[in-house]
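**Student:** Predicted coordinates and the sequence they were generated for:
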Amino acid sequence: MENENTPFKAGLNSGLILGLISVVLTYVIYFVDSSLLAAWYVGIGIFVLFIGLIIYFGIQYRNSIGGYMPFGAAFNFSFITLVVAGIIGVLANILLFTVVDPALPNVLVDAQMETQIAMLDKFGAGDSISSEQLDEMRTNLQNAYTPFGQLKGFGFLLIGYAIFALILGAILKKRDKSLDF
């Protein structure tokens, strides 16, 4: 029986690599300046890096299986990669927020509140927000950093992962045109 490299196995390997990169980046950013974990531009930068790495790993996988990959295999590879990396990232975040630095969620909530209030002020709606609404915003943000909030957020991320896997599958697929009649 030959050792076949399936989209699941390749996605699992790529997901482990991306997950470890995610953990390293998160902890490096935490040690450099923990408030950067709440910065939107850091999140966008990491997201772009991960999409680029998934495409790179996907092309490597496609080349390893003969240079052609149907959309289904490309989708499966991308989705498994994202899910595995996401699970590792969530577990690392739960560890960071509950064991390494339990005070970190409050720092991040404060940074996010400042950003949201500044954005509301930019649109002229800052004065119309009541203190009850601000308290509710703060509570919702704090709940997102609990272990249950992290797991709940990951559940919603699965929908986003499926959408991105569809897009990545379309990018990574390559059909053998010599088989066309």
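**Tutor:** Ah, there it is. Numbering: from 1, shown residues only.
**Student:** Going by C-alpha atoms from here, please, whenever you check contacts or count neighbours.
**Tutor:** Noted.
**Student:** quick one, helices of this structure?
**Tutor:** When secondary structure is read from DSSP state H, the chain shows helices at 7-33, 40-64, 71-95, 104-122, 131-144, 147-172.
**Student:** Mean neighbour count, those: which tops it?
**Tutor:** Mean neighbours per residue, mean count of other CA atoms under 10 Å, is largest over the helices of the chain for helix 71-95, with a mean of 22.
**Student:** That one - contacts with which helices or strands?
**Tutor:** Judged by 3 or more CA pairs under 8 Å, 6 or more residues apart in numbering; DSSP states H and E, the packing partners of helix 71-95 are helix 7-33, helix 40-64, helix 147-172.
**Student:** Structure two is appended below for comparative analysis:
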Amino acid sequence: MEQSSKKLATSYGLYLGISFVVILALAYAFDLSLFTKWWFGIGLITFGIVLAAMATSKAKKLSSSLFSFKNAFGTYFLTIVIGTFISLVFNIILFNVIDPQAAETLTELTIETSRKMMESFGAPESQINEALQTMQDENQYSAINQLKGYAFQLIMYAVIGLIVALVIREKDTTNA
């Protein structure tokens, strides 16, 4: 990956991370239940993908040589890694240092939401109780569990990044 692409991806990654922190801090301050809404999570993921794709597209325009799949994916993924890592650090500090009570409140809200969803799908009461007990026993907001979630999140972003890189890359026409 070219040095200019790395610099651009780093800048966009910082913008993404700062944006995530601001959005999450506002959600925390105004309505903690936003963290349990599916559309809130999808919105954050979409925002990350769009910003990373913008970074990749801009890197392509600034590239002085052939913008390969490797360069496109590298720019996209570096942007995502930096942005989501900043968000991860913020979440760990928020829910484990600043306000551990918020993590407990979110767990309760998540359990309520899950119960309603499982009941609407017609799940048996025993299965619902078992799933909710598992949620109650495991602290989703512990640093270890957030790191596990981060790893899965990076895998999901990487798969999407492969598609973005395929679309944005330049094809070598000299061998055609």
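**Tutor:** Received, thanks. Everything numeric in this text was worked out from a predicted model, so none of it was measured.
**Student:** tm score of chain vs chain?
**Tutor:** Scored by TM-score structural alignment, normalised by the length of structure 2, the superposition of the two chains gives a TM-score of 0.88; 175 aligned residues with a CA RMSD of 2.1 Å.
**Student:** if we can go back for a sec, I'd like the helices of structure 1 as a markdown table, with distance to Asp180 of structure 1 appended.
**Tutor:** Written out in a markdown table, the entries for those read as follows (distance: least, CA to CA, whole Å):
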| stretch | distance to Asp180 of structure 1 |
| --- | --- |
| helix 7-33 | 24 |
| helix 40-64 | 19 |
| helix 71-95 | 16 |
| helix 104-122 | 54 |
| helix 131-144 | 51 |
| helix 147-172 | 19 |
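**Student:** quick one: which of those is nearest Leu179 of structure 1?
**Tutor:** helix 71-95 (15.8 Å; CA to CA).
**Student:** distance from the closest one to structure 2 after superposition?
**Tutor:** With the two structures superposed, helix 71-95 of structure 1 lies on average 0.8 Å from its match in structure 2, counting by mean CA distance after the TM-score superposition for structure 1.
**Student:** pretty sure Ala103 of structure 2 is in contact with Phe95, am I right?
**Tutor:** Yes - the pair Ala103 of structure 2 / Phe95 is scored as a contact, 5.5 Å apart, by CA atoms under 8 Å.
**Student:** Overlap of the contact sets of these two?
**Tutor:** Shared contacts of Ala103 of structure 2 and Phe95 (CA atoms under 8 Å, 6 or more residues apart in numbering): Tyr141.
**Student:** so what's the residue mapped onto Leu8 of structure 2 from structure 1 up against?
**Tutor:** In the superposition onto structure 1, Leu8 of structure 2 corresponds to Ala10 when matched by TM-score structural alignment. Residues counted as contacts of Ala10 of structure 1 (CA under 8 Å, 6+ apart) are 61, 77.
**Student:** how near is Ala10 of structure 1 to Ser78 of structure 1?
**Tutor:** Taking CA to CA, to the nearest Å as the measure, Ala10 of structure 1 and Ser78 of structure 1 are separated by 9 Å.
**Student:** Glu2 of structure 2 and Lys60 of structure 2: what is the separation?
**Tutor:** Spatial separation of Glu2 of structure 2 from Lys60 of structure 2 under the definition CA to CA is 10 Å.
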